[in-house]
Each structure stands twice: as structure tokens, then as C-alpha cells.
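Student: The sequence isn't on hand, but the structure is:
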């Protein structure tokens, strides 16, 4: 705000900065160099800025910087910020949860082999991608914390993040359309939706990679950030449609096939899934964003922890709803329940 009010803005003129050095502090040419440490006495959130306030001049330099928090009288260095130093442990703990979840899911599928559909296999692959994504995120943050660089773990992180994102949206769409549950095929509009969402997710992950690998001071950073948010929002809206289509299809089918109780149970299930997806998207897109906005620099890990906790709860509830089981509660109905379901559907139709 201060720079915007200044007609000739220069960051070194701001009263809010701590000036570290200028060219006056450099040794005389041709061997102009500077090698100094700048301890920070007051805790807070800091950014390192380079400013050229002499318009029309060009400056080139080779810079190596190390920013870290020092512990044990300088013997231990933590290259992560104070608010992110807990992230390696958080990501590792959640990856362990997902690996246990995967083991439980495999056992559950083996117990009910006759009820296992293709979607259950795809859901297992999703758990693998999520666990590997978190393991790579943990290792990336750990190496940054210890050495200051990710040592190639960032490449693996973005790779598994891409597969996890594409698989998650694909699984939600396929579950929402009733693929393998209600019908063993996809309609044309559902195929078209997948053909739209998957390329959009590829674009969103490219934008996410650019945002993650570049700081907020490059010229296109804001553009890529807005593009990522827009594409992610479009994908989130798109995956709601197949669930609505399934609910509408079940409601129409219940009037004609004479299996009111079964259709009512399925209709209730897909309504619950609809609200679950809406709640998950609202929390991870709105609440988490709000937490990132209001959190102090010391608690930057809180939004990440909240997002991973919400994702774990969402996965557990979704997998529980559509788990393989020999004794499917949605098909174990007697004549009395069938009649009661018919009366309930008739009342709903009348009210609508």
C-alpha cells in the first residue's frame, strides 16, 4: 500500500524494510563481491528482496543465499520456515494412515471377491497414488528442512500429485455415475465429462507446478495462480453433475421397475454421497483457503493438516459407502419394506 501511493516506488525507501546492503558495501571493481550473514533478532515472517531503483540501469550478479532458523547455538539449521517445519512429520503420519487404509481395503476386497467390481480396483489404485504422493511430499519437505534443497523429490511429488488428482476426480465421477454399481457402462455425456475433466486436471497440475516452483515475484505468477484456481473450480463443479444424474435416474426408475425399496435405498445412498462431495469440496476449497489467509506464520502447517484430515475422512466415508459386500443391505428387503418404500416415493412425488 505504501509503494502504491508513491509515484516513484522503490522498495528500499519503505520504512518497513531492513536494508541489508547496497552497492556501496561491495568491494571495488572488478572483483565486486559480498559475503555476509545477517542474523534476525526479531521473530516474524521475512522476504528477501533485490531492488534496482536506478531506472535505465542494468545489473547482473551471481547470488547464493541461505535462509534458515538456527538452533542449539548455530549447530542445527532448519531451512524450513517456522510454520512449515512440522510438515514432514504430518505428511509421513498421513501416508502411514493411507497405507493401513490400503491394506484394510485389500483385505475387505479379498473377503468379498464376488462383490468386487472394477471401480473397487480403481479405488485401491487411488489409495496407492495418495500414499505415494504424501511420502514424496514428506521426503521433499524433510530434505529441504535438512539441506535447503529437495534433491529431486519435488519431481516425484509433482508426478504423484498429478496421478492422485486425476484419479480422485475420475473415481468421484465414476462412483457418481453408478459405474459398476448401477450399470456396467458409461453413457455418452458421462464419457464427455471425463474427457473434459481429465485434460483440465492436467492443466491444473501444470499450473500448480509452475506456482510451486516459482516465487510470487515473477511476472506470470499471479496469472498461473488464477488459472489454477479457475480450472480447479471448474473441475469441482463438473464432478457434481454425474451424482445429480444418478439421483434423477434412480428417481425415474423407481416409478417403473417395481423395486421401490431397492431404488429408494440407492437413492438415499447417492444423496448422502452428493452431500459428502459438496462438504469435502467446500471445506478444502473455502475453509482451507480461509485458514491460509488468517493463520499466523507460525501456524502455516494448520491448513495443510486440516486439508489432509478432511481428505482422509472423505476417503474413508466414500470407501465405506461403496465397499464390496456379499450381504448388500440395499438388496435385502422384504415385501413390507417394499410396500412402505412405494408409499414413501409416492408421497415424495406428490410433494414435488
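Tutor: Done, it's in. Since the model is a prediction, treat every value here as computed from it, not as a measurement.
Student: rest of the way, CA atoms for contacts and neighbours
Tutor: OK.
Student: Quick one: distance of the longest helix anywhere in the chain to the chain centre.
Tutor: Taking DSSP state H as the criterion, the chain has its longest helix at helix 118-147. Put simply, helix 118-147 sits 12 Å off its chain's centre (Cα atoms, centre = their mean, to the nearest Å).
Student: what does the very next helix or strand once past that helix contact?
Tutor: Going down the chain from helix 118-147, the next helix or strand is helix 153-177, by DSSP states H and E. With Cα atoms under 8 Å, 6 or more residues apart in numbering as the test, helix 153-177 has contacts from 119, 122-123, 126, 129-130, 132-134, 136-137, 139-140, 181, 186, 190, 194, 197-198, 201-202, 205, 209, 235, 239-240, 242-246, 270, 273.
Student: Please compare the first structure with the one that follows:
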């Protein structure tokens, strides 16, 4: 199949499967001297009253000729399931170009251009499903330049108002707003605890308050971002605030996990060199991760470097998640070793099992928000994509609540108080533990 390399099509499938759902607001894309076989644009969940407005201008072909078959160059809509069958057709050489398949929905082919350098088209989609807008170029060595403005939306209500959020995501503004209210409430409760327990408040407690506030502001900005996109197709600047607070929230959350894992402020007023190095790794990586997030969100899969930035984001996120576990492991190891050499450390080991629990909870939180939520996005019907968002936010809320409850300011924290009776009991328990291990 010389006109449409199979590897390129497989690459597009990987793109579609690896990308998270987009809000598909009005998108303006600038394509310059691009000879890719397929260029995927936004994905969108249409209802039975779906619309696609496509305006393409400044069209330029590298070698315009009357002999070119421009019916093999154009835009189409395709579902993921249909695309897999199109791939099979291409592999079996039943067709030579995706635009020739009966499984896709042609939006516009360039043989209708005549001598024009632009076109406008409105496509009505009555079959409810999740579609990807794709540009196909099945002419070898043909480079295409153009400006593409795409707007996908659903009509709702009797008045036919436009909803620019994909079906299954239209409730997200309310969901994010409710979660932001929850975090603002938690921040208020945390302020109350700090005020009531001033004598037992550590610096880490104020840092935890900052994390709560940034999370609440991040969700509020995301709610406004999605609300404006839903109504107008544009975020009207709320996306900038969202990215700022997302950046600050990500850095502070990972830093908080590292600080709690090292016992900073609770057990010691300083950080060791190796713990500082973890922070020096995590913080710059979070900067890179947020840059990658902005690039992938704002450019969309049509960008030639989109896949690279997506891979950078995933890699950096995995490295950060692994790095924050090391300080917790070091703390558990140091406490266990100290308990066998320092008599007064025995009770600390027995009562700082909290660090072991925290280690397990951090792992569960990372696994759920990175793996389970992604699996839900993949297997859930496009109509219920909001459920994966709710699942991820509930897991995050549970993690915040656990951290706050276990490390709240208390006058008699069971993992700080040491007396002779507790020391003897802890030492005896350790002895029994050692005998059991032998």
C-alpha cells in the first residue's frame, strides 16, 4: 500500500488511544508544509444533534497539478471502532485510501476546491458517538499548508443552544465546582484546627493548608474554564489561571509528600542531603510536567511534537511518583535501625507505623489516579466520561483527608509521646517481633 503507509495509520491509532478526552473547544490549527498521511485533530462526543463547523483557509499544495487526484486529500470523521476496521481494509488492500472507505464519514475533499484557497462547511452528525476529526493525505510527496478552524458542538434544548463540551463531559463544570467547595470547606476546618491547637502546630501544618487552598483554587478555575468552553467554545483566559494553579498545586503536593515522608517538622527541623536532592529532582520535573501539559492541551494531536510532549509528561509523572516514595522508605528504615540501637527509639518504631500506612496509602493513591482512572477513561462509554473524573477526584479527596486526619495538630500525638511504661512495652513487642522473624 504505497499511498498510505500502514505504520503511519497504526501510529494514529496509538495517538487516539493514548490521548485523554479533550473538551474540543473552538480550535485554530496552523499546518505548514506537512506531508503526514493522517493528521488527527480533536475528538468529540456527538449527540444526535451534533454539528461540525470547519473553516479552512490559505490552502497551499507543494506541487499543484491537474493530474493530482485530490479526492484522496480531505477531512473525515471516524469512530475508534470504525478506524480499526479501516486499518484492516487498508492492510488487505480492499481500499487504497481511508477516504475511500464506507466506514468513515467524509466531511470535505479537496477535489471540490477548484481554484479556491479556502472553504467553509457545516456537517450535521445525527449518529450519536465519539468521533475524531482527521485530515488524510493519500498523495505521495504532497505537502499541504493551511489554516484550520474547527468547532464541534451539540445543540441542546428547544432553542438549539450550543454546547461545546463533548457529550459525557457537559456536567464537568458543576462537578469541579462542587469539589472546589469541598476543598474550601476542608481548608476552613483546617484553619479551625490550627487556631484551636496553636501550641501543637508545626510549620508543616501551614504548608498543608497552602496545598488545600491551591487545590481548591485549581478546581474553581477548572470549573470556570469548562463553563466558558461549554457556552462559548473559548476559555476566556481561565485556562491560564488553571495552568498556574495546577502548576503550584502539583509542586506543593509532591513537596508535601516528600516532607511528610522525611518526618520534617514533626520529627526533625531539618532535611538531610539525600532528602534535599529528592526535592531538587521533583520540583524541576514538575516544571517540565506542567510545560508538557500546557503544550499537549493547547496544541492537540495535530502538532508534530504532540506525541513527544505526551510521552515526556507521562515519563516525568512516573519518575515523580517513584521519587516521592524514597523518603518514606528511608524514614521507616532509619526508625527500625534506631529502635535496635537506642532504647528510647523503641516506642518511636512502634508508634510510627503511621509512616508504613502512609507509604501504602501513597502507593494506592498513585496507582488509582494514574492507572485505574486511565482504565476507566478507556473502557467507559463516551456518555459517562465524567465518571472517571469523579473517581479521580474522590480518590484525591480521600488521600487529602487521610493525610490531614493522621497528621493533624494534637496535644498528645500517639507517635510523639514517650514515657517509661510505653518504652518498656514497645521494647518487649520488638523483642517478640524479632523472635517471631527468627
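Tutor: Yep, that arrived. Note that this is a predicted model, so its numbers are computed, not measured.
Student: Give me the buried subset of the contacts of helix 153-177 of structure 1.
Tutor: Buried by 16 or more other Cα atoms under 10 Å: 119, 122-123, 126, 129-130, 132-134, 136-137, 139-140, 181, 190, 194, 197-198, 201-202, 205, 209, 235, 239-240, 242-244, 246, 270, 273, out of the contacts of helix 153-177 of structure 1.
Student: on that earlier part again, what range in structure 2 matches the longest helix of structure 1?
Tutor: Mapped onto structure 2 using TM-score structural alignment, helix 118-147 of structure 1 covers residues 203-232.
Student: Average offset of the matching stretch relative to structure 1?
Tutor: Mean deviation of stretch 203-232 of structure 2 relative to structure 1 after superposition (mean Cα distance after the TM-score superposition for structure 1): 0.8 Å.
Student: Let's verify the aligned residue in structure 1 for residue 317 of structure 2: helix, strand, or coil?
Tutor: Aligned counterpart of residue 317 of structure 2 in structure 1: residue 232 (TM-score structural alignment). Secondary structure, DSSP: H, G, I helix; E, B strand; the rest coil: residue 232 of structure 1 is helix.
Student: Counting neighbours, what do you get for residue 232 of structure 1?
Tutor: Per other Cα atoms under 10 Å, the neighbour tally for residue 232 of structure 1 reads 19.
Student: Return the residues in contact with it.
Tutor: Per Cα under 8 Å, 6+ apart, neighbours of residue 232 of structure 1: 200-201, 204.
Student: rerun that using 6 Å as the cut-off
Tutor: By Cα atoms under 6 Å, 6 or more residues apart in numbering, the contact set of residue 232 of structure 1 is empty.
Student: mind checking how far it is from residue 310 of structure 1?
Tutor: Per Cα to Cα, to the nearest Å, residue 232 of structure 1 is found 17 Å from residue 310 of structure 1.
Student: One more: residue 97 of structure 1?
Tutor: As judged by Cα to Cα, residue 97 of structure 1 and residue 310 of structure 1 stand 13 Å apart.
Student: do the same with residue 104 of structure 1
Tutor: In this view, residue 104 of structure 1 and residue 310 of structure 1 are 19 Å apart by Cα to Cα.
Student: Show where whichever strand or helix holds residue 390 of structure 2 falls in structure 1, residue numbers please.
Tutor: Take DSSP H and E as the rule and residue 390 of structure 2 turns out to sit in helix 386-406. Aligned by TM-score structural alignment, helix 386-406 of structure 2 falls on residues 301-321 of structure 1.
Student: Quick check: buried residues in that stretch?
Tutor: The neighbour-count check on stretch 301-321 of structure 1 (16+ other Cα under 10 Å) flags 301-308, 310-312, 314-315, 318-319 as buried.
Student: Tell me which two of the residues you listed sit farthest apart.
Tutor: Greatest spacing in these, by Cα to Cα: 301 and 319 (27.0 Å).
Student: Tell me the mean distance between stretch 192-206 of structure 1 and structure 2 once they are aligned.
Tutor: Averaged out, stretch 192-206 of structure 1 is 0.9 Å away (mean Cα distance after the TM-score superposition for structure 1).
Student: matching residues in structure 2 for that stretch?
Tutor: Using TM-score structural alignment, stretch 192-206 of structure 1 corresponds to residues 277-291 of structure 2.
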